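Visitor: this is a predicted model, with the sequence first.
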Amino acid sequence: MPTSRGFGIADFERAFDEFFDELLIDRWKCGTPAVEFERAQIIDHPDHYEVRVAAVGVDPAKIQAEVSGQRLALRMPDKLGGTLESSFAFSDSIDGEASTAKWAEGTLVITVPKKKARRIALNH
């Protein structure tokens, strides 16, 4: 039975199901590492960003990090055989070539240097 706005009970039930599928089931499928992955810390230093991601139980050799433009993308396996992905956007331009990553006690630490502004000399 449609309402005055044309949104019927079937539409409501479908929206309700999609909401709970996304909220509960998709998070459950990812397992515990997804929760840790979502808790990434980004520390803004004057000359670089430091990204810290807890990834207990993940093989560091299977973690992929990629810098492109002003974005850092991370991919790592989850406990169920899938892949967790996340990306971080920075307000400053970053130097992907000079970025480094290290692994210590279940935590991935990525250092992403900020690109310095370049002055352009004016020819008179």
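Guide: That came through, no problem. Remember, it's a predicted structure, so these values are computed and weren't measured experimentally. Numbers count the residues shown, from 1 in each chain.
Visitor: drop to CA atoms for contacts and neighbour counts, all remaining ones
Guide: OK.
Visitor: so which residues of the chain form helices?
Guide: Here the chain has its helices, by DSSP state H, at 9-20, 26-30, 32-38.
Visitor: deepest in the core, which of those helices is it.
Guide: When you average the neighbours per residue for each of the helices of the chain (mean count of other CA atoms under 10 Å), helix 32-38 leads with a mean of 17.
Visitor: residues making contact with that one?
Guide: Arg27, Val53, Ala54, Ala55, Val56, Asp78, Lys79, Leu84 (CA atoms under 8 Å, 6 or more residues apart in numbering).
Visitor: and with 6 Å instead?
Guide: The contact list for helix 32-38 (CA atoms under 6 Å, 6 or more residues apart in numbering) reads Ala54.
Visitor: another one to put next to it:
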Amino acid sequence: MATSRGFGIADFERAFDEFFDEMLIDRWKCAAPSVEFERAQVIEHRDRYEVRVAAVGVDPAKIQAEVSGQRLAVRVPDKLGGTLESSFAFSNSIDADTSTAKWSEGTLLITLPKKKGRRIALKAS
């Protein structure tokens, strides 16, 4: 059924679909993560862990890495102004004070030394 201007229900539905395709679906396609956490490599050494994350196209100044206990959280900005986060859990506690992060050719390398145990001296009672 057409209106007096020649714009019918089918035309309205098509325009409505195109509007939502442009406004929502195209934005979701653009919001693809700029960092591929699923491709992160975690390597365990005797005295440390190394985490390598491909981060091509990310401003290294905007990457945040936080260590707490046995966990590492890495946060990077996404293309829509939000934040993507990935967490890694380890079997040993991490020495946060000596942990380091380096950026090289689109790859973030985080070195996490394992926290050493402390011996407790026994005192005679």
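Guide: All right, it came through fine. Fair warning: this is a prediction, and the values are worked out from it, not measured in the lab.
Visitor: Arg118 of the first structure: which of the helices of the first structure is closest?
Guide: helix 32-38 (34.5 Å; CA to CA).
Visitor: now do that closest one: distance to the chain's middle.
Guide: The chain centre lies 11 Å from the centre of helix 32-38 of the first structure; the measure is CA atoms, centre = their mean, to the nearest Å.
Visitor: circling back: could the helices of the first structure go into JSON lines alongside distance to Ala73 of the first structure?
Guide: Listed next are these as JSON lines, based on distance: least, CA to CA, whole Å:
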{"stretch": "helix 9-20", "distance to Ala73 of the first structure": "26"}
{"stretch": "helix 26-30", "distance to Ala73 of the first structure": "18"}
{"stretch": "helix 32-38", "distance to Ala73 of the first structure": "12"}
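Visitor: how about the strands in the first structure?
Guide: Ranges of strands within the first structure are 41-44, 48-54, 64-68, 71-77, 83-89, 100-104, 107-113, based on DSSP state E.
Visitor: mean deviation of the third one from the second structure?
Guide: Right, the one you point to is strand 64-68 of the first structure. Once fitted to the second structure, strand 64-68 of the first structure is off its aligned match by 0.6 Å on average (mean CA distance after the TM-score superposition for the first structure).
Visitor: for the residue nearest to Gln41 of the second structure when sequence neighbours are not counted, give its distance to Phe12 of the second structure.
Guide: Spatial nearest neighbour of Gln41 of the second structure, excluding adjacent residues (CA to CA, 6 or more residues apart in numbering): Arg52 at 5.1 Å. Distance, Arg52 of the second structure to Phe12 of the second structure, by CA to CA, to the nearest Å: 50 Å.
Visitor: residues contacting the residue nearest to the spatial centre of the second structure?
Guide: Central residue of the second structure (CA atoms, centre = their mean): Glu85, 3.5 Å from the mean position. Counting by CA under 6 Å, 6+ apart, Glu85 of the second structure makes contact with Val74, Arg75.
Visitor: apply 10 Å and report the result again.
Guide: Val35, Phe37, Gln64, Ala65, Ala73, Val74, Arg75, Val76, Pro77, Asp78 (CA atoms under 10 Å, 6 or more residues apart in numbering).
Visitor: can you select the buried ones from those in PyMOL?
Guide: The buried residues among these can be selected in PyMOL (16 or more other CA atoms under 10 Å) with this line:
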select buried, resi 35+37+65+74+75+76+77+78
